[in-house]
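Asker: Have a look at this prediction, sequence included:
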Amino acid sequence: MDQIQAMRVFVRVVETGSFTRAADSLGLPKGTVTKQIQALEARLRAKLLNRTTRRVTVTPDGAAYFERTARLLNDFDDIEASMTNAQANPSGRLRIDVGTQIAQHVILPALNTFLDRYPDMQVDLGVSDRTVDLLSDNVDCVIRGGVLADQSLVARRIGSLAFVTVASPAYIKRYGMPQHPNDIEKRHQLVGFFSGTARRPYPHEFHKGDEVIDLTSPYRVSVNDGNAHLAAVLGGFGISQCVRLVADPYLQNGELVEVLPEWRCPPIPMHVVYPPNRHLSAKVRAFVDWAAELFAKDPQLQRN
């Protein structure tokens, strides 16, 4: 048995809570993962995991072993990195998760500059607007907007996203131009946006001086994807607040019109978020620094 490999397998099973997810994240057959755990338990003469058809839980012995093993593996990786040129030439597979519109309009157009700078890096770019669990989903870092909900994670602020309230000309022709946010509740429709399995709606915020109005209804269509949200607004389903970076080309060509320009939606902070390892790996540090440079170059991503 490769003891270090078996320890890595055990840690991934605990982190993901599943033999199947651990196998997928490690690129191993599920049978291999099962055999590694069985061999490790036999070597230690201790039961580390309780397994049922529905879930995997950690025994008291397993919890104690996990705590020390995870720390030992981090130290082992640090030692290897310090004995190579990894800091100067980061290499390996980097797993990133980014929101749909940031991926399409910011990251992908510039990603070649990152790959040219670090030719030994391989990037797995997950694109979604769902909340990602960095440990169970085996993701190295994410780029997300808003307030950091999980205070156990580390976040580096790299910019902010400005918003603009818009609608399609066809919608305005049919329903008229609102003069106040309260008009939307009385005579208009919103295009909603929701997030998470609880389908929590994001409010539309309207700020003017000291006056603040939050609206989550009325809407006829609500989506959970940034590109679908833009398509719904372009399709005339209602008024909504879109990322200005994304909406500007459509405002310039007349496919969208600005609504209530004197009422502003506050920008949201953008962060690169990663797990709180004692030593940030060279590949994650390289991407975090590159993303910060990328956002700093674009005034649209630095608006306050």
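Answerer: Structure received.

Asker: all contacts plus neighbour counts: C-alpha atoms, from now on.
Answerer: Will do.

Asker: in the stretch 1-150 of the chain, which spans are strands?
Answerer: 49-51, 56-58, 92-98, 121-127, 141-145 (DSSP state E, counting those that start in this stretch).

Asker: highest average neighbour count across those?
Answerer: Highest mean neighbour count of the strands of the stretch 1-150 of the chain: strand 141-145, a mean of 23 (counted as mean count of other C-alpha atoms under 10 Å).

Asker: With adjacent residues omitted, what lies nearest to residue 142?
Answerer: In space, and not counting its chain neighbours, residue 142 is closest to residue 97: 4.7 Å by C-alpha to C-alpha, 6 or more residues apart in numbering.

Asker: quick one: that neighbour and residue 159, what's the gap?
Answerer: Counting by C-alpha to C-alpha, to the nearest Å, the separation of residue 97 from residue 159 is 17 Å.

Asker: tally of neighbours for residue 216?
Answerer: Residue 216 has 16 neighbours, counted by other C-alpha atoms under 10 Å.

Asker: Give me the distance between residue 109 and residue 294.
Answerer: Applying C-alpha to C-alpha, the value for residue 109 to residue 294 is 11 Å.

Asker: circling back: dump the residue contacts of the residue nearest to residue 142.
Answerer: Residue 97 sits next to 125, 126, 127, 128, 132, 139, 141, 142, 143 when contact means C-alpha atoms under 8 Å, 6 or more residues apart in numbering.

Asker: try this one next to it:
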Amino acid sequence: MDKFHAMQAFIRVVESGTFTKAAQVLDLPKTAVSRLIASLEVELGTKLLNRTTRKVSTTADGAAYYERALQLMSDLAELEGTMSRAKTNPRGRLRVDLPVPLALSVILPALPAFVERYPDIEIEFGISDRPVDLIAENVDCVVRAGEIFDQSLVARQIGAVKQILCATPAYWDRHGRPSHPSDLEHGHVVIRTIASRTNRPFPIVVTKDRERVEVQNRRGLTANDIMACLTIGLAGLGVVHALTFSATAHLQSGALEAVLSDWVSDPVPVSVAYQPNRHLSAKARVFIDWLTELFANNESTAKGKRVAKT
């Protein structure tokens, strides 16, 4: 027996007063309605209706069951309405953790468009590159560049970031502009970013045609934050393998000058990760969809074909 449909049939019989009218409302054969009510009575172990040839009335148990069943159906309708409204007008607090470069250069500057579209979502941002325990810290989702190593999370790639070799014009004037990546091995200072997972510098690997070169310069400066490396480069202290979206404004102003532009590095994937849950909240879902749209429409963050691992 489908108890839900049996309960619906019982309510309609009580409200209409006859099996015939209830069957018309439910668009079912009268015999099907009768079977549903009979099965419900057997399931409950009590008689719900008094039947005569002319009308149907509730027993004492039937009257009590009708009131509770009607309330349950009302609550269910309200719940479904709430869920439907949540999909079209999601609301509530959303906790998101973002890496510093993407937060400052890409996501937060574009945030007014999201707020205008979803004014009832209150977002609490954590800006960091550290590992985040989503359950312990009650975080809905995280955005990360690079490979997601936590296999317990669902990771959805939303874009990719590219990098470019650059330095100040004054630095190039002092040290000379390279014509090949190997030129950076001698007479140059290369600024490297330390990977928090390995505590070693990220490799700088570039490719042109079929030639693939890793810059191995050991003379340089290091920092555990890629934005700090960019700042060091802007100070004229060396060559930085900068994120394109972070360096663009400085390249356009002339503060930085790119070299070896025909040598490209593998795009680094950007993913949003969250706890595996088939019932991802509406507010998290619309934020992830908005991020996907944002990255797809940004030339500096659109998905690349190749993936760099650290």
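Answerer: Received, thanks. The model shown is predicted, which means the values in this text are computed figures rather than measured ones.

Asker: sorry, back to before: what's the closest of the contacts of residue 97 of structure 1 to residue 281 of structure 1?
Answerer: Nearest to residue 281 of structure 1 among those: residue 141, at 11.1 Å, using C-alpha to C-alpha.

Asker: wait, doesn't that closest one sit right on residue 272?
Answerer: Yes. Taking C-alpha atoms under 8 Å as the definition, residue 141 of structure 1 is a contact partner of residue 272 at 6.7 Å.

Asker: what helix or strand is the closest residue to residue 110 of structure 1 other than its chain neighbours on?
Answerer: Nearest residue to residue 110 of structure 1, sequence neighbours excluded (C-alpha to C-alpha, 6+ apart): residue 294, at 8.0 Å. Residue 294 of structure 1 is part of helix 282-297, with elements assigned from DSSP states H and E.

Asker: do residue 214 of structure 1 as well
Answerer: With DSSP H and E as the criterion, the answer for residue 214 of structure 1 is strand 211-215.

Asker: from the chain's centre, how far out does that strand sit?
Answerer: 27 Å (C-alpha atoms, centre = their mean, to the nearest Å).

Asker: Just the residues contacting that strand, thanks.
Answerer: So strand 211-215 of structure 1 is contacted by 181, 185, 203, 204, 205, 206, 207 (C-alpha under 8 Å, 6+ apart).

Asker: tell me, how many neighbours does the closest residue to residue 221 of structure 1 other than its chain neighbours end up with?
Answerer: The shortest distance from residue 221 of structure 1 to any non-neighbouring residue, by C-alpha to C-alpha, 6+ apart, is to residue 191 (5.5 Å). Under the neighbour criterion other C-alpha under 10 Å, residue 191 of structure 1 is assigned a count of 24.

Asker: Surely residue 191 of structure 1 and residue 236 touch.
Answerer: No. Under the criterion of C-alpha under 8 Å, residue 191 of structure 1 makes no contact with residue 236, lying 9.2 Å away.

Asker: Next, the contact list for residue 203 of structure 1, please.
Answerer: Neighbour list for residue 203 of structure 1: 214, 215, 216 [criterion: C-alpha under 8 Å, 6+ apart].

Asker: Distance to residue 240 of structure 1 added to the residues you listed, as CSV?
Answerer: Formatted as CSV, the contacts of residue 203 of structure 1 follow (distance: C-alpha to C-alpha, whole Å):
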residue, distance to residue 240 of structure 1
214, 12
215, 10
216, 10
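
Asker: now, which of those sits nearest residue 228 of structure 1?
Answerer: Closest approach between the contacts of residue 203 of structure 1 and residue 228 of structure 1, by C-alpha to C-alpha: residue 216, at 17.8 Å.

Asker: what residues are up against that closest one?
Answerer: 190, 192, 201, 202, 203, 204.

Asker: and if you look at residue 267 of structure 1?
Answerer: Applying C-alpha under 8 Å, 6+ apart to residue 267 of structure 1 gives the contacts 160, 161, 162, 163, 303, 304.

Asker: Enumerate every residue touching the second one.
Answerer: It stands for residue 161 of structure 1. Contacts of residue 161 of structure 1 were listed using C-alpha under 8 Å, 6+ apart, and they are 145, 243, 244, 245, 267, 268, 269, 270, 300, 301, 302, 303.
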